[in-house]
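>>> for reference, the sequence and a predicted model appear below.
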Amino acid sequence: MKPRTLLATVATSLACASAFASAPDIGLSNGYFGTEWRNQMIDGANQQFQTYKNKGMADKLVVQQSGANTGQQIQDMRNMIRQKVGAIMVDANSATALNGVISQAQRSKIPVVSFDQAVSNPYATNVTVDHYKWGQRYAQWIAEQLHGKGNVVVLDGIPGHPAAEARKKAALDTFAKYPGIKVVWSGYGEWDEAKAQSVMATVIAAQPKIDAVFTEDAMALGVLRAFENANRRVPIMTGEAQKGFLTEWKKQRDAGNPMKVFVQVNPPDISRTALGIAVRLAQGRKLKPLPDNTYYFPITKTVTAENLDATLATMSDKPDSYFLGQWLSEPELDALFAQ
C-alpha cells in the first residue's frame, strides 16, 4: 500500500472512530410501567435505537423506570443530567411536577422530549397524542350510536395521570351535551385488563341497564370478559387496537353478537417518534416552530367492523398483547427540522 493511501485510510478510520465516540447517549425516563402498552413502548424504543446506533447517530440508550413514584422519576432525570446524556426522553407521571428538573436540564443545555403526555415546562418538546381530542372522538361516537340517549359507563386509566384525566374529562364534557345520556358510573381501571374486569364486574352487578362503555387500552378486553362472565352483552363500546381485544371482538361477532365497537390507535410506538426527535436534537439540529412546542401525533388508523378481519390479518404473527403500531418514518422526522 502506498504511504499516501495508508495515511488516507488511517485518517478515515480515525474519523469514523471519532464519530462513534462522540455519538450522544440518550436517556429515557419512564414513569408508570408493567402494562403491556408500556412494555411495547420500551421495546419499540430499544429496537429503534439500534438503527441510530448502527448509523453512528447515538451510542447508548439509558432507560430508567420509576413506577408511579414521581420523586423517583425526578431523581432518575437528575442522574441522567449528571451523566451528561445528549438528550432526555420522558414519559411523565405528572404534567407539572417535573418542571424543576426539566429546568435543570435546560441549564445543562440538554434537550428534553416529553412523549405520550405533555408537560407544562416550555423548554420541553412535547410529542403526544392530543388526549382530549382522542377521548372526545370516542365519546362523540358513543353519543351518536346512542342517538343521544342511554346509560353510559366511563372507565379510564390511572387517577391523576395526565392522559387518563384528559380523556375522562373529554368524555364527561361530551356526554354532558346530551340531556338524554346518563353517566351511571365513572372511575378507573388502571389500564390493566384484570383490574378493569374486576371493577367492571362490580359495576355490572350494580347497574341493571348499561347501554355503552367508554374505555381503552388493555381495559377493553377486561370489560368485555366481565360482560361475558355476567351473561350480559354490552351493546356499544369503545376498545383498543390490541390483538387480544380484536380477536375476542371477532369471536363475539361471529357468534352473532351485534355489539357496535369503535377503536382508534393509541400507539405505544410513539416512543420511536420521540426517540427520532431526541436523537436529532442531541446532534444540534433545530426543530421548526411548533404550536406550544408540541407535536401532536396524528391518529390515522382506526378499526371498525368493516376492517376488523383485515386488521387482524396484519397481526397474525403477533402475540395477543400486541398493540397496532404507528410511528413517523425517517423522512417524516427530518421534515420536522430546519434544513
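Yes, it's here.
>>> going forward, measure contacts and count neighbours with C-alpha atoms only.
Will do.
>>> list the residues that contact M80.
Neighbouring residues of M80 by CA atoms under 8 Å, 6 or more residues apart in numbering: 27, 88.
>>> below is an additional structure, to be compared with the one above:
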Amino acid sequence: MSTFIKDFIERETVSRRNFLLASAAGLGSMALPMAMGRDAAMAAENPALAWSYRDRASAYWNAVVSGGENFVESLGKTKADMTSLINEGSSEKSLADIKAFLAKNSGNCAIACDANDSPNARPVVEAVKASGGYISTIWNKTDDLHPWDIGDNYVSHMTWSDEKPAEETARLLFAAMGGKGGVVHLGGIPANNPAVERLNGLKNALKDFPEIELLDAQPADWDTTKAAELMASFITRYGDKITGVHCANDNIAYGVIEALKAEGLEGTIPIVAYDGNPEAVQMVMDGTLLATVFTNPYWGGGISLALAYHAAIGTFKPSEEPHEHREFYGPTVMVTKDDAAAFKAKYIDSTPTYDWNDFWGPSNGGIVYK
C-alpha cells in the first residue's frame, strides 16, 4: 500500500484550518463546487454511503452487503448509515437510484456498485463523476471502460477471474462423468461478465474431452426458479443423454436440483456450481454438489465501499495508484468434498476479521484483457 496516510493527516490538518479561517471571514456558507472542483475541506466531510446491488434474498449478495455494513461499523457508524440501493436486476433502476442518491446528498457520496450489466457501468460512473461523488464497481463493466480514463471519482473496479475456476470445476465434473457423456450449462444474465467467463471456462475444458458433448447452454439469469424451469425443459428435450450439469452459480444449482428431484433423478447426475454460498457448501459436504467456487463476497463488499470512502475523504488519491490498484481480481477458492468442512469452519461458521485499510491484501493481481 502506498504511504499516503501521513500525507493525508497533514492535508486534513491544513484543510480544516483553512476551512475555519474561511468561515470566520464569512465565506463558510458559500456553495461548494461540484465534481473536480470539490476542495479538500468538502472531501473531508462525511460522505453518504451506499451499496447498489441486485437483491438481498441471495446469500451471495447478502454476504456482499454484510461486508459493506461491517466496514461502515468499523468507522464507528451503524449499519443504518449505509443505504441499500436495490436494483432488482434492472439496469435502469440501478442508474436512476444512484442519480437520486447523488442528488439527495449533493454529490457528497461514496458508493459501491454492481451495475447489473456491463453497458450500464459507464452511465453510472459518469453520473457519479458529474456530481462529484466517488464510486467503486464490481463484476460488470465493458472492457473499454477504465477508472484511470474517468478520473479519481471512479476509484476502482474489482472482478473475479472466473474462466479458470469454472474450467477447473468442469474438469472435476467430466472426471465424475467418466470422461464421456452429455453436459448442459445453465448460465447467468448473458451481458454479465461472469456469465460469459464461466461458460468460456466450460468450453475450455471441453477441448480436452472429445467424448463429452455440450448438449445445450442457456441463460437462467442467476435465478433459482428460472433454472428449475430451464432444467425441466432440458430433461424433456435430452432425457438420459444428460450425464452432467455445469451451473454458473449456486442459486442456479438449487433450481437444477429441484428439477431433478421432481423427475426422481436427484443424486443421479453430478453437478458443479459457483459462489460458495453456505447452502452450497453444505451440499458439497453432503455429496449433492461436486464443487462450488468461493469468491469471498464479504471481503469484496467491504473493501469496495472502503475504497470509495477513503478516496472521497482524501485518504488517498486514486490517480496516484498503479493500474493494478484501480482494476484488480478478487480471490477465488474451489470448494470440494475433501476440504469443504475446513472451509465451512473458517468462512461460514465464523467470519474472518479483515483490516479494511488493507485495500489490496487478498486481491489476486491486476485485470488482464484478452
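That came through fine. Every value quoted in this text rests on a predicted model; they were computed, and no experiment measured them.
>>> could you pull out the strands for the stretch 251-370 of the second structure?
Counting by DSSP state E, counting those that start in this stretch, the stretch 251-370 of the second structure has these strands, from start to end: 271-272, 291-294, 327-329, 333-336.
>>> find me the equivalent region of the third one in the first structure.
With the alignment judged by TM-score structural alignment, the segment of the first structure matched to strand 327-329 of the second structure spans residues 294-296.
>>> and if you look at the shortest one?
With the alignment judged by TM-score structural alignment, the segment of the first structure matched to strand 271-272 of the second structure spans residues 237-238.
>>> how close does the matching stretch sit to the second structure?
On superposition with the second structure, the average gap between stretch 237-238 of the first structure and its aligned counterparts reaches 1.7 Å (mean CA distance after the TM-score superposition for the first structure).
>>> what residues does that stretch touch?
Outside stretch 237-238 of the first structure, the residues that touch it by CA under 8 Å, 6+ apart are 138, 142, 212-216, 220, 259-263.
>>> please state the offset of that stretch from the chain centre?
Distance of stretch 237-238 of the first structure from its chain centroid, counting by CA atoms, centre = their mean, to the nearest Å, is 19 Å.
>>> also stretch 171-186 of the second structure?
28 Å.
>>> now the terminal residues of that stretch, how far apart.
Taking CA to CA, to the nearest Å, the span from the opening residue of stretch 171-186 of the second structure to its closing residue is 16 Å.
>>> how about it: buried residues?
When neighbours are counted by 16 or more other CA atoms under 10 Å, the buried residues of stretch 171-186 of the second structure are found to be 171-174, 176-177, 179-186.
>>> out of the strands of the stretch 251-370 of the second structure, which is closest to W51 of the second structure?
Each of the strands of the stretch 251-370 of the second structure was scored for nearness to W51 of the second structure using CA to CA, and the closest is strand 327-329 (18.6 Å).
>>> who wins for proximity to E92 of the second structure among the strands of the stretch 251-370 of the second structure?
Closest approach to E92 of the second structure among the strands of the stretch 251-370 of the second structure (CA to CA): strand 327-329, 24.5 Å.
>>> show me what the closest one packs onto, helices and strands only.
With contacts defined as 3 or more CA pairs under 8 Å, 6 or more residues apart in numbering; DSSP states H and E, strand 327-329 of the second structure has these neighbours: strand 154-159.
>>> show me what the helix or strand following the strand it packs on is packed up against.
Using DSSP states H and E, the helix or strand that follows strand 154-159 of the second structure towards the C-terminus is helix 163-176. Using 3+ CA pairs under 8 Å, 6+ apart as the contact criterion, the elements in contact with helix 163-176 of the second structure are helix 193-206, strand 242-247, strand 271-272, strand 291-294.
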